[in-house]
Structures are given as C-alpha cells and as structure tokens.
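[1] With the sequence up front, the predicted model follows.
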Amino acid sequence: MLRFSQVDVFTDELTKGNALAVVHDAEGLSTEEMAAFANWTNLAETTFLLPPRDPAADYRVRIFTTSRELAFAAPPLLRTGPVENLPALAAGLAIPPDEIVEARWADNGPGWVAVLLRSADAVLALRPDYTRFGEFTGIGVVGPHEDGGDAAFEVRAFVDEDGRFGEDPVTGSLNASIAQWLIPAEIARRQYVAAQGTVLGRRGRVHLSQADGQIWVGGDTVVGITGKVALQPVR
C-alpha cells in the first residue's frame, strides 16, 4: 500500500482547479504499472513521486495522462513556428480566420497549437467544432484581459485524447508553452497570471514567469483526498 493524495491544482479553493492524483514513494513501480494506474484514475494527470537523481533536487516526478507520459514543468518545444493552415484551425474553433491574431505551434509534448485572439471575451465566447479539428490534437487559445483584474490573460484548452474530445479545466503544459511564446515576443510581461476554466465553472490561476532564460509555472494547490492505494512496488 502506498500513500495517495488527490489534489486540486492551480486554485486556492477545492473543486475550482484541476484534479490531479499523487502517488507517494512510488520507487519500484514499473512504467507499465504507472501508466495503467493513471488510465484507471481517469484524471487529466496522475503523478508519481520518486527519489531524486539530481543531488540538488528533493524529489523526482513522473506525470501521466490516461494515455501517455508527459514531460514535467516547461520542457523545450518540440515544434515551433507559425501555423500555415489558418482556415482549418479557424474551422475547428468555429470562428472566421480573421478573428485569429496569430497562431503558432507550441508543442512541448502533447501537440499544442497556440492561438491568440483579440480579447479574453473572444476566448470565453468560443464554442469549438471538434468534428473539424483534423490534424490538430490540442488547441490552446489565449486572449488578453483589459479589466485590470487578477489575471492578464484568459486561456482555454481543447483536446483530443485518443478520440475523446473535451476542454481541460486548467493546463500547466499549455500555459508553459504559451508563455514560451508570449514573453519573448513581448506580448506578455516577464511575470503574469493566466485564468483558465472559467467557462467550466472553475477558477484556475496559473502563475507564469521567466527567470534566467527559463519559464516557470506555478500556482496554489488544495489537498482534497488523502489515503492509501493498493499498489505494490518491487523494492
């Protein structure tokens, strides 16, 4: 039996962020066992805490969706550059192409395309047509807030997880890749807060910053469930 927690990330109030599973002391579990458990939880992300390999670290983390392992934090982009087929991208978002200010590949593992719209209100108004996503497996959309509130940008994440389409409440990997675009392009400040999950009744707040050339992703976390899970690592 291993210690288990289910936490709500990127929020300061339980049920308002994104649910994430944490398996503690997971050394000895195989990759296959981790993947199978992550699939079983049916959560957007399941993490496993392991002993560090870097002497400067306190622990090591492996993170899985229901179908694959993800790189942790803000890894280098695997694909960058402008999106050439804007009409197809606009069709997936069910908007005219001229509503897109700019679109770039922002793939740090899950295949993200990042789309900049003129305003947060335009982002919140989106009703995507998943049947027209075509080549796009993950579309992240961002637009600036102009009301002087606690968030500088509104973000939404539309995903295709092995044929299961939907909207992710709050997404660390997407916000990381968006920041890797917006901060160097001086569209965003070197430190800002993004809101996500508003349409879904959530209140996610993701804190992005750039320091020493690195993008850092952070936010509040609330513990919702603690207990034990019947996984048997091989010691």
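    Sure thing, it's come through.
[2] only C-alpha atoms for contact and neighbour calcs from this point on.
    Will do.
[3] hang on, residue 94 packs against residue 127?
    Yes: using C-alpha atoms under 8 Å, residue 94 makes contact with residue 127 at a distance of 6.7 Å.
[4] Who has more neighbours out of those two?
    Neighbours per residue (other C-alpha atoms under 10 Å) separate residue 94 from residue 127, with residue 94 holding more: 17 against 11.
[5] For residue 35, which three-state class applies?
    Following DSSP: H, G, I helix; E, B strand; the rest coil, the label given to residue 35 is helix.
[6] As a check, name the ranges of all helices in the protein.
    31-41, 86-93, 120-124, 172-182 (DSSP state H).
[7] Same question for the last one: list its buried residues.
    In other words, helix 172-182. The neighbour-count criterion (16 or more other C-alpha atoms under 10 Å) identifies 172, 173, 174, 175, 176, 177, 178, 179, 180, 181 as the buried residues of helix 172-182.
[8] And the residues you listed, which is closest to residue 106?
    Distance to residue 106 across those (C-alpha to C-alpha) is lowest for residue 177, with 5.5 Å.
[9] For that closest one, give its distance to residue 62.
    Computed as C-alpha to C-alpha, to the nearest Å, the residue 177 to residue 62 distance reads 19 Å.
[10] before we move on, what about residue 185?
    Computed as C-alpha to C-alpha, the residue 185 to residue 62 distance reads 31 Å.
[11] center of this protein, which residue is that?
    By C-alpha atoms, centre = their mean, the chain has its centre lying nearest to residue 171, at 2.1 Å.
[12] Check the burial of residue 147 by counting its neighbours.
    9.
[13] what's the answer for the one 10 residues further on, then?
    The tally of other residues near residue 157 (other C-alpha under 10 Å) stands at 22.
[14] ok, and here's another one to check against it:
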Amino acid sequence: MMIDYVTVDVFTDTRFGGNPLAVVPDARGIDEGLLQKIATEFNYSETTFVFPPDDPAHTARVRIFTPTTEIPFAGHPNVGTAFVLGRQGAVFGRPVGDRMVFEEKAGLVHLDLLRDGGAIVGAGFVAPQPLAMQGEIDRDMMAACISLAPDAIAMSTHGPRMVSVGLPFAVAELAGLDALASARPNATAFAQAEQRHRSPDDRFSAFIYVRTGDGFDHLRARMFAPLDNVPEDPATGSASAALAAYLVTLDPRRDAVRNITIEQGVEMGRRSLIEVEVRKTNDQVQSVRIAGRCVPVMQGRIDV
C-alpha cells in the first residue's frame, strides 16, 4: 500500500524557513498502529492525517501527531493542512473552497485560505476553545526548565502560568533578548514540572517571549517541548494564540481588538511570523484567530 504525503513550511514565505509539517491528505486505510510510527519517522514537531469527516457538512477529520503522541489541537498543522488541501482543490472527491471546517479532538476548527493575486499562500483559523488559564507556575521551576536564573524571568506584568485555547503551554516573559537567546531546555526540570502541572492533552512545554516593540503588539518567542521529543519548535501557533489571548485579558479596556505579531524560530535559523488577532468584548476574549503563510517543500509516497 502506497500513501501519498506532502511537506510544507508553515508561518513563512521562504522555503526551509518556518515550521516544517508533513501532511497525509488521504489517510484512509492506514492501520491505526502505523499513524504514530509514521509521525515518529518524519520526526517533525507535528504530522497530520486527513480522514473523511464524520459530518458531511465539514471538510475533513484531522488527526495530529507529535513524534511521541497524538494531540487534540495545534496551530501550524491547521494552517499547513488547509494550505495543502486548498492547493489540492478537492478532498475525498469533493471540491474545497476558501473556507473549511476540520473536525479535531479539541473541537471544530474553522479555517480560511489566504490568497495573493489569486494564488493560495497560506491560511488562518479560529482557535477551537476559549482561553483557559490553568494556574500559576513557580518562577524558580520555570527558570530551571529553560536553564536560566530566576531573575531572567520578568514579573512586572505577569508571572509564569499555564494557558490554553486547545493545547496547554507554560508561558513566561523574559527580561530581554539576551536571556531569550541563552535559554536551553532542561529535560529533567521539565519532567519535574510535569509532575506538578500534568495535563491530559499534552506533555509540559514552555513558551517564552520578550517584547520587541511598544506594548505587546510585537513579540519574539521560543518554544521548548523536550518531553515530546521536540527540543525546540520554530513556530507554535497554538502557543501564540494562547499567549496573545492571555495578554489581551491584561488590557484595561473592556472592549478591544488587538493584532499581535509573534516572531519565532530566529535562534534556530528558521524565522517564522505568526499573526494573531484577539477580540475582547465586555472583558471576555471572544475569539482568537491565527494566520500565516506557507511554502510547499516536498512530496512523495510512504510504502506501508
């Protein structure tokens, strides 16, 4: 049995930048036990498998795997998978338009394609779950996870804490770009942190950032997930969405629309740009939209 696959770089317009993603556009017939093995073989931060939807009103059912486990939701897999299916033009014999709906373990994900002069250049989507703030994290513990002294973590606006819009992340602001560049994941500390902040959805991971402009409109970030066999991720849409939503809750205005650009992957040589729009009404985050560009890289077949 031969299975077609496509790889794309996500959150970039430059090949070999951004975050690589493997997409299997038709996963019908693949033995359940092979899904994780295929994702482990690619060894990207995520691989997606596309199945027919349970509800024919939707575009597809999408399953997302890291090298070690299946997860309910992630950012760059949604952007990249929509880009691939849009360029393909049809899914399971049905044409796809500029708007899609994916069925995922975290819920329904509503997506729209980005075009430039008629050509499909990327995609955007709305996070499937409302912002959940899942507790504060000890500063010393967070610092140990990223191999920095505790005073490298800024505390003036917020301390480290868990946030999620479908997948949980520990987020923290650092004191400056030097601290961000010096951060390194400590797998032992991550394992200890997971014992105190265990989640049924994914392993403990850290999303750290600094402000590179006035306020929170421009950020530079890094993401470490060594327990998922992802020492560092060059672009993390789900973490960007959760962080941006959380930061907007700190905006004193009861009603606001904030556009936040997050630059990631610079230290890895895979610069990524993630655009996030957060809408808040009556002091409540109503929606979080993540968008970015994509570039096709490879296509081939898997002999299963």
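    Cool, the structure landed. Everything quoted here is computed from the prediction, not taken from an experiment.
[15] hmm, back to that, between residue 185 and residue 62 of structure 1, which has more neighbouring residues?
    residue 62 (17 against 10).
[16] Ends of stretch 204-215 of structure 2, what's the gap?
    One end of stretch 204-215 of structure 2 sits 28 Å from the other (C-alpha to C-alpha).
[17] The closest residue to residue 130 of structure 1 other than its chain neighbours: what's it in contact with?
    Spatial nearest neighbour of residue 130 of structure 1, chain neighbours left out: residue 92 (6.0 Å); criterion: C-alpha to C-alpha, 6 or more residues apart in numbering. Counting by C-alpha atoms under 8 Å, 6 or more residues apart in numbering, residue 92 of structure 1 touches 128, 129, 130, 131, 132, 133, 134.
[18] Please apply the same query to residue 112 of structure 1.
    Per C-alpha under 8 Å, 6+ apart, neighbours of residue 112 of structure 1: 105, 106, 136, 137, 138, 139, 140, 174.
[19] go with 7 Å
    By C-alpha atoms under 7 Å, 6 or more residues apart in numbering, the contact set of residue 112 of structure 1 is 105, 106, 138, 139, 140, 174.
[20] And whatever residue of structure 2 lines up with it, how close does it get to residue 232 of structure 2?
    Matched by TM-score structural alignment, residue 112 of structure 1 corresponds to residue 169 in structure 2. Per C-alpha to C-alpha, residue 169 of structure 2 is found 14 Å from residue 232 of structure 2.
[21] same deal with residue 149 of structure 2?
    Distance, residue 149 of structure 2 to residue 232 of structure 2, using C-alpha to C-alpha: 20 Å.
[22] For the two, indicate the residue with more neighbours.
    For the pair residue 149 of structure 2 and residue 232, the greater number of neighbours falls to residue 232 (21 against 14), based on other C-alpha under 10 Å.
[23] Is the more buried one in contact with residue 221, as I believe?
    No: between residue 232 of structure 2 and residue 221 there is no contact under C-alpha atoms under 7 Å: 11.0 Å.
[24] tell me the contacts of the residue mapped onto residue 142 of structure 1 from structure 2?
    Mapped onto structure 2 by TM-score structural alignment, residue 142 of structure 1 lines up with residue 209. Residues in contact with residue 209 of structure 2 (C-alpha under 7 Å, 6+ apart) are 172, 173, 174, 219, 220, 221, 222.
[25] could you dump those to TSV with distance to residue 191 of structure 2 and neighbour count?
    Compiled in TSV, these are given as follows (distance: C-alpha to C-alpha, whole Å; neighbours: other C-alpha atoms under 10 Å):
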residue	distance to residue 191 of structure 2	neighbour count
172	18	25
173	21	22
174	21	24
219	27	22
220	25	21
221	22	28
222	19	25
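[26] Okay, and which of those residues map to strands?
    Judged by DSSP state E, the contacts of residue 209 of structure 2 include 172, 173, 219, 220, 221, 222 as members of strands.
[27] Aligned to the fifth one, what sits in structure 1?
    Residue correspondence, TM-score structural alignment: residue 221 of structure 2 in this structure matches residue 155 in structure 1.
[28] Thought residue 196 was touching its match, still the case?
    Yes: Residue 155 of structure 1 is in contact with residue 196 according to C-alpha under 7 Å; the separation is 5.0 Å.
[29] What is the burial count for the equivalent of residue 214 of structure 1 over in structure 2?
    Residue pairing (TM-score structural alignment): residue 214 of structure 1 is matched to residue 287 of structure 2. Using other C-alpha under 10 Å, residue 287 of structure 2 is surrounded by 20 other residues.
[30] got the contact list for the nearest residue to residue 287 of structure 2 once chain neighbours are set aside?
    Take residue 287 of structure 2 and drop its neighbours on the chain: the residue closest to it by C-alpha to C-alpha, 6+ apart is residue 279, 5.4 Å away. By C-alpha under 7 Å, 6+ apart, the contact set of residue 279 of structure 2 is 256, 257, 258, 285, 286, 287, 288.
[31] I'd like the distance between residue 100 of structure 1 and residue 115 of structure 1.
    Distance, residue 100 of structure 1 to residue 115 of structure 1, using C-alpha to C-alpha: 7 Å.
[32] just residue 138 of structure 1 next, same as before
    11 Å.
[33] about what we covered before: measure the match of residue 112 of structure 1 to residue 231 of structure 2 for me?
    Distance, residue 169 of structure 2 to residue 231 of structure 2, by C-alpha to C-alpha: 15 Å.
[34] So what's the gap between stretch 163-177 of structure 2 and the chain middle?
    A distance of 12 Å separates the centroid of the chain from that of stretch 163-177 of structure 2, by C-alpha atoms, centre = their mean, to the nearest Å.
[35] do stretch 180-187 of structure 1 as well
    On C-alpha atoms, centre = their mean, the centre of stretch 180-187 of structure 1 falls 18 Å from the chain's centre.
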